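A.B. asks: Fold the stuff below for me.
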Amino acid sequence: MSRKLVKSGIIVSVMTLISRVLGLVRDVVIASFIGASAAADVFFFANKIPNFLRRLFGEGAFAQAFVPVLSEYHEKDIAQGDDSNTHTKQLIAQVSGTLGVIVTIVTFVGVIASPILVALFGFGWFLDWFNGGETADKFTLASALLKITFPYLWFITLTALAGAVLNTLGKFAVAAFTPVLLNVCIISIALVGHSWFEEPQYALAWGVFLGGVVQFLFQIPFLIRAGVLVKPLWAWNAPGVIKVRKLIIPALFGVSVTQINLLLDTLIASFLITGSISWLYYADRLLEFPLGLFGIGIATVILPSLARLHATKNTSEFTQTLDWGIRVINVFGWPALAGLMVLAQPIIMVLFMRGEFTSYEVTQVSFALFAYLSGLLSFMFIKILAPGYYARQDTKTPVKIAIKAMVANMAFNLMLAPFLGYVGLALATSMSATLNAYLLYHGLKTNSIFQLSKKTKVFIVKIVLAAGLMAAIVYWLSPEFNVWLQLTVLEQLIKLFYCILAGVVSYFIGLILLGVRFQDFKVT
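C.D. replies: Take a look at the predicted model:
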């Protein structure tokens, strides 16, 4: 089981790495075309709302509710020796049909009511438009772009459902690779089709739409090969659907608390200076690289495993799997945190500083990134600890915790934003994530479900020391910001590569000297 889990984790992480690298390329292209301008603020806003709903209907709450129930049905088929997976396919048909109808209605309403959504989540822009202010065109442009990007929700929701099915069947590579296609579409349309539009943000919006279509179509052949492509059925009152419904209602809020916090940040940022939303976006994208590569990658693997272990009442291995997940994200999370802290400005400079993106934007984005990085490990812990509840079909506890975290986030926003602006919003998000992670762990520990083993605690201390050593060495090797600005692009790349390579080598040397070995990553 250990070898299979590690192999699956590697597959998902490699595929996610490809996606994240292309995601950075996509952001480089976007930065080159629109930088951190008012147009950039509007595009990122128009893309954020359907992405938020995607986390609710697709990858977030729905997946957390659907996968445990699907695993239970699949285990029933295995126990009965049913090679045709009768119960599994029946549940897939019922859930896909029911979800498909709901998300179709939501998508239709969203396209029609796009001005209302913009007024709701970009209230500052709406007020400026209503009063005939200087930036009134932001509201009009955001409404137009949202009509293009919102249908992405329909395609990506069903894509996420297909991915959840394939993950449950142990076919992780397909779902992990699929996001690559979105990045390819956006990059292609931006580079080839930007001349078709007077404003480049329209090309980017159509790239998002096309990406949703391509991702949806890409999954279908793999469902056919797995023998689980079935005709969708409306089955609101079917037992399996009822079970998913009961689990998803609280999970809709609980698992997506980070996304809700980001939307609230966007609402507040619409009242701040132009560029605030863009600076937060670019910082969040850099944060998402290690978070997606390691946190989400490992969480994707362990959720079906935990659900299966709970269904078979294997409590010992359930606990060991959670412990393994914590060890893995620590070994990658801490050096990512240390490295990004030290090299934030050079990395932002090399990736984005061209075209409309200036050294001023580099500095502003780095401030937001520092604030987000303070919560990187907390974001990762949430990705590992939350499945410990959802795999046991307990969605009520996480939602209570999520409510507390979101209320805290709003309090932190109101406390920090007046003094720190957009940086205060990023810092508030990190603080609320830390509270969320702590309460999730405390709940598991209090109910004797999971507690960090002594071995893992010692392991984490070693990881922190090795990451600290790495940060010190990279800081010593990295020149001042003004010196970086004077280098050519090629010189910047060479210097950055040299610093990263030195950091990686020093980190692993530190791990070896501290006694960390390969067997520490096994599920014991």
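A.B. asks: switch to C-alpha atoms for all contacts and neighbour counts from now on
C.D. replies: OK.
A.B. asks: end to end, how far does stretch 385-400 reach?
C.D. replies: From its first residue to its last, stretch 385-400 covers 15 Å (C-alpha to C-alpha, to the nearest Å).
A.B. asks: try stretch 191-201
C.D. replies: 12 Å.
A.B. asks: State the three-state secondary structure for Ile356.
C.D. replies: Wrong residue type there; residue 356 is Glu, not Ile. Three-state assignment for Glu356 (DSSP: H, G, I helix; E, B strand; the rest coil): coil.
A.B. asks: And for it, the neighbour number?
C.D. replies: Using other C-alpha atoms under 10 Å, Glu356 has 15 neighbouring residues.
A.B. asks: which ones are touching the residue lying closest to it once chain neighbours are set aside?
C.D. replies: Of all residues not flanking Glu356 in the chain, Gly35 sits nearest, at 4.6 Å (C-alpha to C-alpha, 6 or more residues apart in numbering). The contact partners of Gly35, taken as C-alpha atoms under 8 Å, 6 or more residues apart in numbering, are Gly355, Glu356, Phe357.
A.B. asks: Of those residues, which is the nearest to Phe253?
C.D. replies: If you rank these by distance to Phe253 using C-alpha to C-alpha, Phe357 comes first, at 35.5 Å.
A.B. asks: residues contacting the closest one?
C.D. replies: By C-alpha under 8 Å, 6+ apart, Phe357 lies in contact with Ala31, Ser32, Ile34, Gly35, Ala36.
A.B. asks: Please name every helix or strand in contact with the helix or strand hosting the second one.
C.D. replies: Assigned by DSSP states H and E, Ser32 belongs to helix 2-34. For helix 2-34, the packing partners by 3 or more C-alpha pairs under 8 Å, 6 or more residues apart in numbering; DSSP states H and E come out as helix 172-177, helix 179-193, helix 200-226, helix 276-290, helix 297-311, helix 315-352.
A.B. asks: quick one more, to check against the first:
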Amino acid sequence: MFKAIFTNSFGILFSRILGLIRDLLTASILGANVYSDIFFIAFKLPNLFRRIFAEGAFTQVFLPSFTRSTKKSLFSIHIFVIFLSIILFITLLVNLFPQLATKALAIGFDTKTIELAAPYVTINFYYLTFIFAVTFLSTLLQYKHHFATTAFATGFLNLSLIGALLLSKGSSDDVIVYYLSWGVVIGGALQLLVHLMAIWKIGLLKIVIGGFKYFNKKALLVKEETKVFRKQFFPAIWGNSTAQLSAFLDTWLASFLAAGSISYLYYSNRVFQLPLALFAIATSTAIFPRIARFLRNNDHTNALNYLQKAFWFLATILMLSTLGGFILSDEIVKLLFQRGAFSQTDAVHTSFVLKMYLIGLLPFGLNKLFSLWLYASQLQLKAAKIASYSLISNVILSLALISPMGAGGLALASTISGFLSFILTIKVFGTQQFLDIISSKKALYWLLSALLFTFFLLWFKDFIDGYI
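C.D. replies: Model (predicted):
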């Protein structure tokens, strides 16, 4: 288990280091202004659909269904064709009505800003087709317990964007955003290429080719399996989309705030997402195939043992990350972003938003771990209900907190809804099962470590304050 987790984590760390370099360059070259807001908006829409259709609902429903399928080749390609058709149709709509799509993303933008942003939204949306194909292939690789390619592949997107920034450095802001937009598309194409190479090398290409070869002749053989998949997928779409809709809501509401607010949310969320991706997503991705197989075979004992090991590893790492990030948030933001076009005022606002996000790091991360149990148990409908309650609470809290707290209020609303989602997930998972996991001596060691680490960080903060 831990070998898979560390492979995932190392690959994600490599990609996130490149992402950090990308963000440093973006902050320095483009800053936090209307054009940086435009780029983040343009990249938001394909990312929204990517996380809903691809990385979220698709993977969590497809992998258990693929594991159970008796006609894996036909089933996988049948599902791939259906979803690719949907994505191409949405892409066509965005190309035909780019200003409408942009208006939906940032209703607070005025007419002139929407006209400026619309062409970039169109370009960025081409990324979605590439990344869906990447997600499909990565799920097949997960089935074979191969995680390295997907973990490292995101680095190609970041390398492409870094190249775009370096090539456009010194140009006007609109030219920089143009280069960045095409950098996104090129990055998606590179990710697809390395996944195709991995599929060929690991011997899975015959599944893909065989599925296409017999697609028309034998599609009826997987009709029932496809029907079951669709029945599970739509609740899963909703369950996975609420977190993305919350992020979409943050961007939408932030467009009504002062220029730069969308960028403050973006930069702080990038820091917040580092431990979340490095540990929570890496751990969940690594153990999901095995837990799905254990539950398919009604082996709940091994599934729970696997989950318990992952829980204590993840809880410890996320607790330390939360304490470290919250106490040192000012220093982290100054060190990472405060240079060039990114001012001290921008750093203060970004640091505050980061603190509001970090409060929810532990429940967000642990919720990813326990929610996979629901998906592996094919409890998509219950997961969707939990997500609905979380979204409703986020909407209400965002509207209540945006006026007194600005962008920080939006981040805090997301955090509180994350706590609610975690509590409801544990209730479905089984409160007693959860208490059995945490009722051990490890809990005492965990709390003692948190206390000692807090004292160390407070001392360290005083020590470095004079140097940053």
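A.B. asks: Superposed, how do the two chains score by TM?
C.D. replies: The TM-score (TM-score structural alignment, normalised by the length of the second structure) is 0.93; 458 aligned residues with a C-alpha RMSD of 1.9 Å.
A.B. asks: so what corresponds to Tyr281 of the first structure in the second structure?
C.D. replies: By TM-score structural alignment, Tyr281 of the first structure lines up with Tyr266 in the second structure.
A.B. asks: How much space separates that match from Tyr143 of the second structure?
C.D. replies: Counting by C-alpha to C-alpha, the gap from Tyr266 of the second structure to Tyr143 of the second structure is 33 Å.
A.B. asks: Have a look at those two and say which one is more surrounded.
C.D. replies: Tyr266 (22 against 16).
A.B. asks: list the contacts for the more buried one?
C.D. replies: Phe40.
A.B. asks: and it, how far is that from Ile82 of the second structure?
C.D. replies: Counting by C-alpha to C-alpha, the gap from Tyr266 of the second structure to Ile82 of the second structure is 32 Å.
A.B. asks: do Ser388 of the second structure as well
C.D. replies: Ser388 of the second structure is 26 Å from Ile82 of the second structure, by C-alpha to C-alpha.
A.B. asks: the more surrounded of those two?
C.D. replies: Taking other C-alpha under 10 Å, Ser388 of the second structure and Ile82 do not tie; Ser388 has more neighbours (18 against 10).
A.B. asks: which position in the first structure aligns with the more buried one?
C.D. replies: Per TM-score structural alignment, Ser388 of the second structure is aligned with Ile403.
A.B. asks: And Thr251 of the second structure, by the same measure?
C.D. replies: Thr251 of the second structure maps onto Thr266 in the first structure, by TM-score structural alignment.
A.B. asks: One more: Asn47 of the second structure?
C.D. replies: Match for Asn47 of the second structure (TM-score structural alignment): Asn51.
A.B. asks: mind listing what its match touches?
C.D. replies: With contact taken as C-alpha under 8 Å, 6+ apart, Asn51 of the first structure is in contact with Leu153.
A.B. asks: Now it: which helix or strand?
C.D. replies: helix 38-54.
A.B. asks: tell me what the very next helix or strand once past that helix is packed against?
C.D. replies: For helix 38-54 of the first structure, the succeeding helix or strand toward the C-terminus, using DSSP H and E, is helix 61-79. Helices and strands touching helix 61-79 of the first structure, by 3+ C-alpha pairs under 8 Å, 6+ apart, are helix 86-112, helix 152-168, helix 239-254, helix 297-311, helix 376-390.
A.B. asks: one step back: of the contacts of Gly35 of the first structure, which ones are shared with the second structure?
C.D. replies: For the contacts of Gly35 of the first structure, the aligned pairs still in contact in the second structure (both residues aligned by TM-score structural alignment, their matches' C-alpha atoms under 8 Å) are Gly355, Glu356, Phe357.
A.B. asks: how about CSV for these, with distance to Ala160 of the first structure added?
C.D. replies: Below are these laid out as CSV (distance: C-alpha to C-alpha, whole Å):
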residue, distance to Ala160 of the first structure
Gly355, 35
Glu356, 34
Phe357, 33
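A.B. asks: which one of the residues you listed is nearest Arg327 of the first structure?
C.D. replies: Phe357 (37.9 Å).
A.B. asks: What is the aligned counterpart of the closest one in the second structure?
C.D. replies: Match for Phe357 of the first structure (TM-score structural alignment): Phe342.
A.B. asks: same question, Leu120 of the first structure
C.D. replies: By TM-score structural alignment, Leu120 of the first structure lines up with Ala104.
A.B. asks: quick one on the thing from earlier: can the helices and strands packed on helix 61-79 of the first structure go into a markdown table with extra columns for distance to Lys4 of the first structure?
C.D. replies: Below are these laid out as a markdown table (distance: least, C-alpha to C-alpha, whole Å):
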| stretch | distance to Lys4 of the first structure |
| --- | --- |
| helix 86-112 | 22 |
| helix 152-168 | 13 |
| helix 239-254 | 28 |
| helix 297-311 | 10 |
| helix 376-390 | 18 |
